[in-house]
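>>> Give the three-dimensional model of this entry:
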Amino acid sequence: MKLSAYTKEFEYNIRLAWPVILGMLGHTITGIIDNIMVGKLGAAELAAASLGNSMVFIAMSVGIGFSTAITPIVAQHDAEKNVAKVRSVFHHGLFLCSVLGIFLFGTVFFSKPLMALMSQPEEVVVLAGPYIDWVAFSLLPMVIFQGYKQFADGLSLTKYAMYAVIISNVINIVINYLLIYGIWIFPEMGIIGAAIGTVVSRIFMLVYMHYILVKNEQLKIYFTNFSIGNMKKKMLRRITALGLPSSMQMFFEVALFTGAIWLSGYIGKSSQAANQIALSLASMTFMFAMGLSVASMIRVGNQKGLKDYNKLLLVARSIFLLAVLIEIVFATLFILLHDYLPHFFLNMTDTTLLAENIEVIKIASQLLLVAAVFQISDGIQVVVLGALRGLQDVKIPTFITFVSYWVVGFPVSLYLGLYTDLKATGVWIGLLAGLTVAALFLYLRFNYLTKKLIHQEA
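So this is what the prediction gives:
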């Protein structure tokens, strides 16, 4: 097939993906601003926020991964014009997300003692404990919000979540500024101020998302007859059968990056702070691929509902190509700016922190060179995963991600990080290895399934 056939799809792909990208990017940029604000307090505070967020992000990955099951099922039934099934998926999905949010909050809250068993710097652990208490609670509104978001995404209404995230991020930044540093009448709360900002902004995000969806005349039909008593085991099982493996896929990847944070903490405070800087920047560029992954999930889900498998393959490959091109641009920027970007995260005017900050910048600049390469693999694996979820194929991809990240990636990170002079850079080479293996085998899985569907149709 000619290249022009794929590039023709770029415009629609971007139109569907850009609200998702902007919303996710806004959320990530706020996280970066959080890190910059907290980083001004010192490397210990930045490392504490990194350690605390690592525990919360693991739980969040489970919640977000589970909620993605809603999107392809809604997209399929929307293409079939089946209003009753779309409503049923929405109600059951929202109920499951609510239960899961409560469970994840409790799990993180009671898991704090694990920090003491991970050989993390004592100063960092002491600062991270109270921070986790607040941020763990924010998981509840966050996961419920995901239920609304994935429903809207399945209907190709990707702008609503974008509005919710952007406005909530503005609220988060303002609260952070006031409470971290104690501006005006507000108390100086350090990293706890950042945690409170996260909680308040996520509660707002949920309230706003419910309000904007329920006020839409075309969507009101989906908000009728909601009752816990109407929950059906068949639909709960269907969503769970797709959502549980999806949550494990995201869990395996996020846990790998969390393992990198813990390994960096074991190496030292400077390595952990540098890891957080590089991870913040890599996460920002990764959001572009995440947005395209959602577009991939929606469009593949639609074509599955229409049973047009040749078009499905064309659409998916066009998104894969677009993701690779975008990530190559970012890789180039990381290579060109790797010595300059880390300076934005640290206070280089404070002479008492200057020596340790110079060390952090040196390590972070090296990590960005590895990140330049691995984000291409990361972009490929996430858009292919989106396409596989659109096909509602999750079991084998879950096995692929586990093997890639934990049989290949983490052992490489462990060995190179702790037993060679590469240290933090070695940890990130392990990330690169795991992501590359995942990208390769997930694509082979997608290619096999689509060829099989096309052959059956013929």
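
>>> can we go C-alpha only for contacts and neighbour counts from here?
Noted.

>>> From start to finish, how long is stretch 345-362 in a straight line?
Chord length of stretch 345-362, first to last residue, is 13 Å (Cα to Cα, to the nearest Å).

>>> Show residues contacting that stretch.
By Cα atoms under 8 Å, 6 or more residues apart in numbering, the residues outside stretch 345-362 that reach it are 35-37, 39-40, 42-43, 270-271, 273-274, 277, 339, 342-343.

>>> Nearest to residue 312 among the residues you listed?
Nearest to residue 312, judged by Cα to Cα, of those is residue 277 at 38.1 Å.

>>> count of residues packed around the closest one?
Number of residues near residue 277 (other Cα atoms under 10 Å) recorded here: 32.

>>> Which parts of the stretch 1-150 of the chain are strands?
Applying DSSP state E, counting those that start in this stretch to the stretch 1-150 of the chain gives no strands.

>>> rewinding a little: could you list which of the contacts of stretch 345-362 belong to helices?
With DSSP state H as the criterion, helices contain 35, 36, 37, 39, 43, 270, 271, 273, 274, 277 from among the contacts of stretch 345-362.

>>> Tabulate those (a markdown table), appending distance to residue 149.
Shown next, in a markdown table, are the ones in helices among the contacts of stretch 345-362 (distance: Cα to Cα, whole Å):
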| residue | distance to residue 149 |
| --- | --- |
| 35 | 26 |
| 36 | 28 |
| 37 | 29 |
| 39 | 31 |
| 43 | 35 |
| 270 | 37 |
| 271 | 36 |
| 273 | 32 |
| 274 | 33 |
| 277 | 28 |
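
>>> so which pair among these is furthest apart in space?
Across the ones in helices among the contacts of stretch 345-362, the longest distance by Cα to Cα is 18.8 Å; it joins 37 and 271.

>>> Of these two, which one has the most company?
Per other Cα under 10 Å, whichever of residue 37 and residue 271 has more neighbours is residue 271, with 27 against 24.

>>> That one touches residue 265, doesn't it?
Yes: with contact defined as Cα atoms under 8 Å, residue 271 counts as touching residue 265 (6.6 Å).

>>> Enumerate every residue touching residue 343.
Neighbouring residues of residue 343 by Cα under 8 Å, 6+ apart: residue 361.

>>> give me that answer again for 10 Å
36, 277, 357, 358, 360, 361, 364, 365 (Cα atoms under 10 Å, 6 or more residues apart in numbering).

>>> Out of those residues, flag the one nearest to residue 333.
Nearest to residue 333 among those is residue 365, at 12.5 Å by Cα to Cα.

>>> what's the burial count for the closest one?
Neighbours of residue 365 under the rule other Cα under 10 Å: 25.

>>> sorry, back to before: and which of the ones in helices among the contacts of stretch 345-362 is nearest residue 414?
Checking the ones in helices among the contacts of stretch 345-362 one by one against residue 414 (Cα to Cα), the nearest turns out to be residue 271, at 14.2 Å.

>>> Excluding residues flanking it in the chain, which one is nearest that closest one?
Spatial nearest neighbour of residue 271, chain neighbours left out: residue 264 (5.2 Å); criterion: Cα to Cα, 6 or more residues apart in numbering.

>>> structure for this one too, so we can compare:
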Amino acid sequence: MTSLEKIDRASVAPPASAAVPGRHLAIELAETLKLAVPLALTQLGQIAMMTTDLAFIGRLGSETVAAAALAHTVFFVAFTFGMGLVSAVAPLAAQAFGARDPRMVRRALRVGLWAALLIALPLMALPFRGEAILIALGQAPTAAGPAQQYLFGLAWGILPALWFIAIRGFMSAVNRPEPVLWITLAAIPANALLVYLLLYGKWGLPELGLFGAGLATSMVNLGTFLAGLWFTALRPPFRKYHVLGNIWRIDWPLMAKLAIVGAPISMAFLLEYGLFGAAGLLMGLISTTALAAHQIALQIAAILFMVPFGISMAATVRVGHAVGRRNSDAVRRAGYVAILLGATFMATMTLAVILGRFLIAELFLGEAVDATATLTATLLLIGSTFFVADGIQTIAAGALRGMNDTRVPLLFATFSYWLIGFTSACVLGFWTSLGASGVWIGLSIGTVVFAILLVLRFRLLANRLASP
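Below you'll find the predicted structure:
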């Protein structure tokens, strides 16, 4: 047995206290929190950078915010597909770590880096054609033109961002997600400074407008990837995996497995984010005010979503470890504890949003109470009805990914988000007097249905694992 195998066997061995009756749930909660807290903080850090961008852009007016919203819609359609594929690194590496197979752990990261490279270049074509796409979808040229400038800057950050996601999945799988958090915390002020300088043209730099804001984000993405690569290759405990050894050799069999697991994740992400992107397009058809209010309210929803999304990544790892150990009881505990943790957090934050919705609108739009601010507060009130369901669905989906179950959730996403959610949004938004509020009610209905289906699916598979 090599020293690497000895170290990894020791690192996945359950603590002695795990055998004490009555302490399993407490131990699982502690282990989940140990993973989830840095992952959730990392996600909050990333959304903080996006929120900073929006705050800076918002000072240029509602029309500019609307253009940025359209740009994000196009960009995330491209980025989300790659993100879902690379996200498969986490369950593959976690199962290998639980099975005490360090060589498979590093193979999972390597194949994730290769997959990101192969998929990123084609994905960049979409944001580069953003203006034409938006005009074809019925958006005004006056909004599509500035949106294209923002996309020209954002597109270059797709590849380093995907590489960073692969590294994050690897670090989480080996129970060491802290460096990703440190890197993200350092990136927040760097991003704010770069956006400020390039957007407004300060300190002698040219005023690049929305293109400068997008370019600043891409530069930060490159920096975070390089920092993550340094940790992975040179710092303990990651360097023992020698992830850059034979990096030029593509592991095609594992690449196929990653695609089998990751492609449905990509499609499910696209269906989910595509629904909210389509909602943005619907808002653009209603009015510029509706689109700007939607973007701000959606940004708040995204901020809240980052914590359960971090918990979902912890659930993927914890369930993956248990699957690798072939421990069905641990699989159930990991999934249910994570779901309960996320639901509790989101219920608390929902109350905070309801009470502070007018202050939130003021934060983005200033003290003046106009139609955009009023509609923003209304959408936040409506949106509070699905915040809890949104947290539950992402955590349940993460637990299912830990079992490599991604195809059935894809079918659930198609049914819930588009057959139910999008249809409801269109009917309530355009065939009733509800308008923008009706669109958000439709989003809520689809999200609740999806959450229920995923929890039932996890329960079914967990019970099957426990059956003799």
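
>>> now for the residue nearest to residue 271 of the first structure: what does it line up with in the second structure?
Per TM-score structural alignment, the equivalent position to residue 264 of the first structure in the second structure is residue 283.

>>> do the same with residue 147 of the first structure
Correspondence of residue 147 of the first structure to the second structure, assessed by TM-score structural alignment: residue 166.

>>> ok, and the most crowded of the contacts of residue 343 of the first structure?
The contacts of residue 343 of the first structure, ranked by neighbours (other Cα under 10 Å): first place residue 277, 32 neighbours.

>>> Now do the contacts for it.
For residue 277 of the first structure, the contact set (Cα under 10 Å, 6+ apart) comprises 32, 35-36, 39, 46-47, 50, 271, 283, 341-346, 360-361, 363-365, 367-368.

>>> cool, and residue 311 of the second structure?
Per Cα under 10 Å, 6+ apart, neighbours of residue 311 of the second structure: 32-33, 35-40, 305, 317, 338-339, 341-342, 391-392, 394-396, 398-399.

>>> Show me just the buried residues among the residues you listed.
Among the contacts of residue 311 of the second structure, those scoring as buried are 32-33, 35-40, 305, 317, 338-339, 341-342, 391-392, 394-396, 398-399 (criterion: 16 or more other Cα atoms under 10 Å).

>>> Would you point out which residue is most central in the first structure?
For the first structure, residue 61 is the residue whose C-alpha lies nearest the centre (Cα atoms, centre = their mean; 6.7 Å).

>>> where's the alignment partner in the second structure of that one relative to residue 198 of the second structure, distance?
For residue 61 of the first structure, the equivalent position in the second structure is taken to be residue 80, counting by TM-score structural alignment. To residue 198 of the second structure, residue 80 of the second structure is 26 Å away according to Cα to Cα.

>>> is it true that residue 250 of the first structure touches residue 258?
No: using Cα atoms under 10 Å, residue 250 of the first structure is not in contact with residue 258, being 12.0 Å away.

>>> what's the overlap in contacts for those two?
Residues touching both residue 250 of the first structure and residue 258 (Cα under 10 Å, 6+ apart) are residue 58.

>>> Mind checking which of these two has more residues around it?
For residue 250 of the first structure versus residue 258, neighbours defined as other Cα under 10 Å are more numerous around residue 250 (24 against 21).

>>> what helix or strand does the more buried one sit in?
Take DSSP states H and E as the rule and residue 250 of the first structure turns out to sit in helix 233-267.

>>> Name the residues of that helix that are buried.
Within helix 233-267 of the first structure, the residues scored as buried using 16+ other Cα under 10 Å are 235-236, 239-267.

>>> Residue 300 of the second structure pairs with which position in the first structure?
Aligned partner of residue 300 of the second structure by TM-score structural alignment: residue 281.

>>> Now its match. Nearest residue, chain neighbours left out?
residue 32 (7.6 Å).

>>> Surely that neighbour and residue 284 touch.
Yes: counting by Cα under 10 Å, residue 284 is a contact partner of residue 32 of the first structure at 8.3 Å.

>>> okay, these two: which has more neighbours?
Counted by other Cα under 10 Å, residue 32 of the first structure and residue 284 do not tie: residue 32 has more neighbours, with 22 against 19.

>>> how close does that one get to residue 285 of the first structure?
Shown here: residue 32 of the first structure relative to residue 285 of the first structure, a distance of 12 Å by Cα to Cα.

>>> Check residue 240 of the first structure too.
The value you get for residue 240 of the first structure to residue 285 of the first structure, if Cα to Cα is used, is 30 Å.

>>> do the same with residue 405 of the first structure
Going from residue 405 of the first structure to residue 285 of the first structure by Cα to Cα gives 20 Å.

>>> Looking at the two, which one has more neighbours?
Using other Cα under 10 Å as the criterion, residue 405 of the first structure and residue 285 rank with residue 405 on top: 28 against 20.

>>> corresponding residue for the more buried one in the second structure?
Counting by TM-score structural alignment, the partner of residue 405 of the first structure is residue 417.

>>> show me the contacts for that match.
Listed by Cα under 10 Å, 6+ apart, the contact set of residue 417 of the second structure reads 268, 271-276, 423-424, 442-450.

>>> Could you report the distance from it to residue 320 of the second structure?
Here the criterion is Cα to Cα. By it, residue 417 of the second structure lies 27 Å from residue 320 of the second structure.

>>> Next, the buried residues of stretch 172-188 of the second structure.
Residues of stretch 172-188 of the second structure classed as buried: 172-185, 187-188 (neighbour count, 16+ other Cα under 10 Å).

>>> Over to stretch 433-449 of the first structure?
433-443, 445-446, 449.

>>> in the second structure, what residues pair with that stretch?
The counterpart of stretch 433-449 of the first structure in the second structure, counting by TM-score structural alignment, spans residues 445-461.

>>> Have a look at how far, on average, that stretch is from the first structure.
Superposing on the first structure and averaging over aligned pairs (mean Cα distance after the TM-score superposition for the first structure), stretch 445-461 of the second structure comes out at 0.6 Å.

>>> corresponding residue for the residue nearest to residue 281 of the first structure in the second structure?
Residue 32 of the first structure maps onto residue 51 in the second structure, by TM-score structural alignment.

>>> Its match reaches residue 300, doesn't it?
Yes: with contact defined as Cα under 10 Å, residue 51 of the second structure counts as touching residue 300 (8.7 Å).

>>> Residue 300 of the second structure and residue 384 of the second structure, how far apart?
From residue 300 of the second structure to residue 384 of the second structure the distance is 10 Å (Cα to Cα).

>>> which neighbours do the two share?
residue 353.

>>> and the residue mapped onto residue 19 of the first structure from the second structure, what does it touch?
Residue-level alignment of residue 19 of the first structure against the second structure, with TM-score structural alignment as criterion, gives residue 38. Residues near residue 38 of the second structure by Cα under 10 Å, 6+ apart: 44, 172, 176-182, 307, 310-311, 314.
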